[in-house]
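[1] Just need the structure, nothing else, for what follows:
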Amino acid sequence: MLSYFHIILIVILVSLIFLFVRLKYIKHKLVWVILLVFVLLVYLGFILSIAGQNINLKTPEGAKLAINLYVGWMGNSFTNLKVLSGQAIKLDWRSLNKTDSNQTNDPLNLESNRDKYRKRITK
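    The predicted structure is shown next:
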């Protein structure tokens, strides 16, 4: 999947950024770590999205094709996340069984508590 060149390049990039952070006093090291993770994710996403396509990145046509594949891959990823989030929202996350007619679907019994509160106020 990833060649040795890509793995070595990632290790060198990570070590250079951490050396830069260690050598120079920076108050916001978390920003550098987040930036490093973001750059690595973009790089790995690009490499994995064009893997197995036999694209020559040295030619303009190959670079354009690689960018189109990466942008399409990212678009499909966001579409899949949207569908996944929508399906997760539709799930019934309550712990009670709806098929049991003796139980209410109100785990905190809010309606009976509300009625007790109203009776105390009206007395």
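[2] Going by C-alpha atoms from here, please, whenever you check contacts or count neighbours.
    Fine.
[3] As a check, name the ranges of all strands in this protein.
    Assigned strands in the chain: none (criterion: DSSP state E).
[4] Determine the longest helix present in it.
    Longest helix in the chain, counting residues (DSSP state H): helix 60-90.
[5] So what's the gap between it and the chain middle?
    Put simply, helix 60-90 sits 13 Å off its chain's centre (C-alpha atoms, centre = their mean, to the nearest Å).
[6] helices and strands around it, which ones?
    Here helix 60-90 touches helix 29-49, going by 3 or more C-alpha pairs under 8 Å, 6 or more residues apart in numbering; DSSP states H and E.
[7] Which positions within the helix it packs on qualify as buried?
    In terms of neighbour count (16 or more other C-alpha atoms under 10 Å), helix 29-49 has its buried residues at 36, 46-47, 49.
[8] and for comparison, fold this next one:
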Amino acid sequence: MNWIVIAVVAAVILVAFYLLTELKRMKHKFFAVFVILVIVLFIGTAYFVFKDRPLDLNSFEGFKDASKVYMTFLGSAFDNTKTITSNAIRMDWSAKNTTLEPNLRDQK
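    The predicted structure is shown next:
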């Protein structure tokens, strides 16, 4: 009987250790995927922003100008997101469609 209890406790400890190890590994995988997505997003948006602009990234002034252009792009993107979100919040999202009611009454 004692051997069964010891075996069960050992199995529970091994399973707990395995799960904790996998959770830590999963957290590292999640972070790695997040970093990769941020890098891909940066490369894609940088290409979009700089494709029509001749920039000299070999000098400090050129790098400063490129940073200003990219930060302006990010600022306007966040401003547009803020505007869209505030417009969506102010919309009437009720299930009652008031624009159809007068037309439906006229057809009866």
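[9] TM-score for the pair, please.
    Once the chains are laid over each other, their TM-score by TM-score structural alignment, normalised by the length of the second structure reads 0.63; 76 aligned residues with a C-alpha RMSD of 1.8 Å.
[10] returning to that earlier point: can you redo the buried residues of helix 29-49 of the first structure as JSON lines with distance to Val21 of the first structure?
    Shown next, in JSON lines, are the buried residues of helix 29-49 of the first structure (distance: C-alpha to C-alpha, whole Å):
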{"residue": "Leu36", "distance to Val21 of the first structure": "11"}
{"residue": "Phe46", "distance to Val21 of the first structure": "26"}
{"residue": "Ile47", "distance to Val21 of the first structure": "26"}
{"residue": "Ser49", "distance to Val21 of the first structure": "30"}
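[11] Please identify which pair of these lies farthest apart.
    Maximum pairwise distance among the buried residues of helix 29-49 of the first structure (C-alpha to C-alpha): 19.7 Å, between Leu36 and Ser49.
[12] what lines up against Pro20 of the second structure once you look at the first structure?
    Actually, residue 20 of the second structure is Leu. It isn't Pro. Under the alignment (TM-score structural alignment), Leu20 of the second structure maps onto nothing in the first structure.
[13] number of nearby residues for Leu20 of the second structure?
    Leu20 of the second structure has 12 neighbouring residues, counting by other C-alpha atoms under 10 Å.
[14] How much space separates it from Ile13 of the second structure?
    Look at Leu20 of the second structure and Ile13 of the second structure: by C-alpha to C-alpha, to the nearest Å, they are 11 Å apart.
[15] likewise Ala32 of the second structure?
    When Ala32 of the second structure is compared with Ile13 of the second structure (using C-alpha to C-alpha), they lie 29 Å apart.
[16] Then Asp56 of the second structure?
    Separation of Asp56 of the second structure from Ile13 of the second structure (C-alpha to C-alpha) stands at 59 Å.
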